[in-house]
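1. Got a predicted model here, sequence first, then my questions.
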Amino acid sequence: MHRAFARPALVAGLALTLAGCGINSIPTAEEEVKARWADVQNDYQRRADLIPNLVATVKAAGAQEKDILTEVTQARASANQVKVSGEQLTDPRAVANFERAQNAVTLSLQRLQEAYPELKSQGNYTTLMSQLEGTENRINIARRDYNQAVQAYNTRIRTFPDAVGARIFYGAKPITPFQATTPGAETAPTVNFGNAS
């Protein structure tokens, strides 16, 4: 009779021990990070999808400063080539390369906006630039949410009791957050897409 209770108690005790060691919380936190990374990628893709329409609108208005249009197109193409999967989020160089490529797109869009002040009065240009500005805001929010998920995950895999399960069962490594990769990036640039007064 005593043995009949010992086995279920042992199993229950083992289950509680494993549950307290992050057996479920580590994969849950990792999936949250990957979901937030997907949000970041979606917003960058939205921006990349808007750029051809913007370039076409500018070309239609007048083919001046073709080098800037070429720069925007090339920056977009380069950024679309740099991919980072959820498994690569532990590689700081992969994340930094991704961020560098995306920063090149942002800078080329800023140059385009500065080069074409006469286009601000055209409806299509204003609408596209407004959509791009909104997308830049979405990117900032998605990056913040990603960094918060990374912080929660990295804290979880480094603190007791989850650190035990993170190392033993998953071999968990810290995930790389977004950081400023461009010199001077800690100071936000002034960006005016034509709708500020």
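-> Here it is on my side, so go on.

2. CA only for contacts and neighbour counts going forward, please
-> Fine.

3. residues in contact with the helix or strand in which A101 is found?
-> Here A101 sits within helix 92-115, counting by DSSP states H and E. Residues outside helix 92-115 that contact it (CA atoms under 8 Å, 6 or more residues apart in numbering): 44, 65, 68-69, 71-72, 75-76, 78-79, 82-84, 88-89, 176, 178-179, 181-182, 191-194.

4. Below is an additional structure, to be compared with the one above:
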Amino acid sequence: MRALSPLRLLLLSLFAVLLSGCGYNQIQQKDESVKAGWSEVLNQYQRRADLIPNLVNTVKGYAAHEQQVLTDVTEARAKVGQINVNADDAASLQQFQQAQGELSSALSRLMVVTENYPNLKADQSFLGLQTQLEGTENRITVARGRYIQTVQDYNTYIRSFPQNLIAMMFGYQQKPNFTVENERQIQQAPAVDFGQPAAPSATPQPPQPSPQPAN
């Protein structure tokens, strides 16, 4: 193999310095941060999905006739598992977050139903699953929030001069993010706290008879 001439080596060295100075290395670092953040989001969603079969089976043991709610959770989980999400594709990410939102809603309805079964709420297996689900929902919220910030940082960086020139040269494009309309879901996990039962509604009092006038 023929050795590179001193002039070519010099040109390559200058080119490398220019790339580094224009943000090429930083683009790589930020791109890897986005990938790591997305992996953590998927990891936490998968953690929740793994809890659901045991949760459904435990609830079914006490509330088998709540079939519609149990079916909704199972079907929503199955739908999530069928999505092959690509975080770099806006339509794919939208489909993914919609399916995850439907699963969150189904889980919330399931948790409301369990309020009607004191024996279920005292079951140790259910209590353990409840604690794990609470922790997982919080982790999902944190992971999504960090991912949003990481993508925003990456997108802002590659749009700024002179990094935008390097990004165009090497084909780096803006990445899609979780949509604005989902911000409330991102900030507030589904309620899974059974510590405070709903206050009973006040029982209406029968009307009192009017006093009769004295004769």
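-> Yep, that arrived. Values in this document were obtained by computation on a predicted structure and should not be read as measured data.

5. What does the superposition give as a TM-score?
-> Once superposed, chain against chain, the TM-score is 0.85 (TM-score structural alignment, normalised by the length of structure 1); 190 aligned residues with a CA RMSD of 2.5 Å.

6. follow-up on the earlier one: buried among the contacts of helix 92-115 of structure 1? Make that a PyMOL selection.
-> Restricted to buried positions by 16 or more other CA atoms under 10 Å, the PyMOL selection for those reads:
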select buried, resi 44+68+69+71+72+75+76+79+84+89+176+178+193+194
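
7. wait, what's in contact with the residue positioned nearest the centre of structure 1?
-> Closest residue to the average C-alpha location of structure 1: V40 at 3.3 Å, with CA atoms, centre = their mean. V40 of structure 1 is in contact with 139, 142-143, 146, counting by CA under 8 Å, 6+ apart.

8. how about stretch 28-45 of structure 2: buried residues?
-> So, applying 16+ other CA under 10 Å, buried residues of stretch 28-45 of structure 2: 30-31, 33-35, 37-38, 40-41, 44-45.

9. May I see these organised as JSON lines, with secondary structure and distance to V17 of structure 2 added?
-> Below are these laid out as JSON lines (DSSP: H, G, I helix; E, B strand; the rest coil; distance: CA to CA, whole Å):
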{"residue": "K30", "secondary structure": "helix", "distance to V17 of structure 2": "19"}
{"residue": "D31", "secondary structure": "helix", "distance to V17 of structure 2": "20"}
{"residue": "S33", "secondary structure": "helix", "distance to V17 of structure 2": "23"}
{"residue": "V34", "secondary structure": "helix", "distance to V17 of structure 2": "25"}
{"residue": "K35", "secondary structure": "helix", "distance to V17 of structure 2": "26"}
{"residue": "G37", "secondary structure": "helix", "distance to V17 of structure 2": "29"}
{"residue": "W38", "secondary structure": "helix", "distance to V17 of structure 2": "31"}
{"residue": "E40", "secondary structure": "helix", "distance to V17 of structure 2": "33"}
{"residue": "V41", "secondary structure": "helix", "distance to V17 of structure 2": "35"}
{"residue": "Q44", "secondary structure": "helix", "distance to V17 of structure 2": "40"}
{"residue": "Y45", "secondary structure": "helix", "distance to V17 of structure 2": "41"}
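
10. quick one: buried residues of the helix or strand hosting S13 of structure 2?
-> Counting by DSSP H and E, the element that carries S13 of structure 2 is helix 6-21. Residues of helix 6-21 of structure 2 include none that count as buried (16+ other CA under 10 Å).

11. likewise stretch 94-114 of structure 2?
-> By neighbour count on 16+ other CA under 10 Å, the buried set for stretch 94-114 of structure 2 is 94-97, 99-111, 114.

12. if I pick the nearest residue to E30 of structure 1 once chain neighbours are set aside, what's in contact with it?
-> Nearest residue to E30 of structure 1, sequence neighbours excluded (CA to CA, 6 or more residues apart in numbering): Y153, at 6.4 Å. When contacts are counted by CA under 8 Å, 6+ apart, Y153 of structure 1 touches 26, 29-30, 33, 174-175.

13. can you tell me which of those residues lies nearest to M129 of structure 1?
-> Distance to M129 of structure 1, by CA to CA, is smallest for V33 among these, at 30.0 Å.

14. wait, isn't that closest one in contact with V150?
-> Yes. Here V33 of structure 1 reaches V150: they are 5.8 Å apart, a contact under CA atoms under 8 Å.

15. out of the contacts of V40 of structure 1, which are buried?
-> Among the contacts of V40 of structure 1, those classed as buried by neighbour count (16+ other CA under 10 Å) are 139, 142-143, 146.

16. Looking at these, spot the one nearest G13 of structure 1.
-> Y146 (35.2 Å).

17. what's the mean distance for the helix or strand hosting the closest one versus structure 2?
-> Taking DSSP H and E as the criterion, Y146 of structure 1 maps to helix 123-158. Between helix 123-158 of structure 1 and the aligned residues of structure 2, the post-superposition mean distance stands at 1.0 Å (mean CA distance after the TM-score superposition for structure 1).

18. hmm, back to that, any chance of CSV for the contacts of V40 of structure 1, columns distance to L16 of structure 1?
-> Formatted as CSV, these follow (distance: CA to CA, whole Å):
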residue, distance to L16 of structure 1
I139, 40
A142, 35
R143, 35
Y146, 30
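
19. Pick out the most distant pair among these.
-> Spanning the widest gap among these are I139 and Y146, at 10.3 Å by CA to CA.

20. counterpart of A104 of structure 1 in structure 2?
-> Counting by TM-score structural alignment, A104 of structure 1 corresponds to E102 in structure 2.
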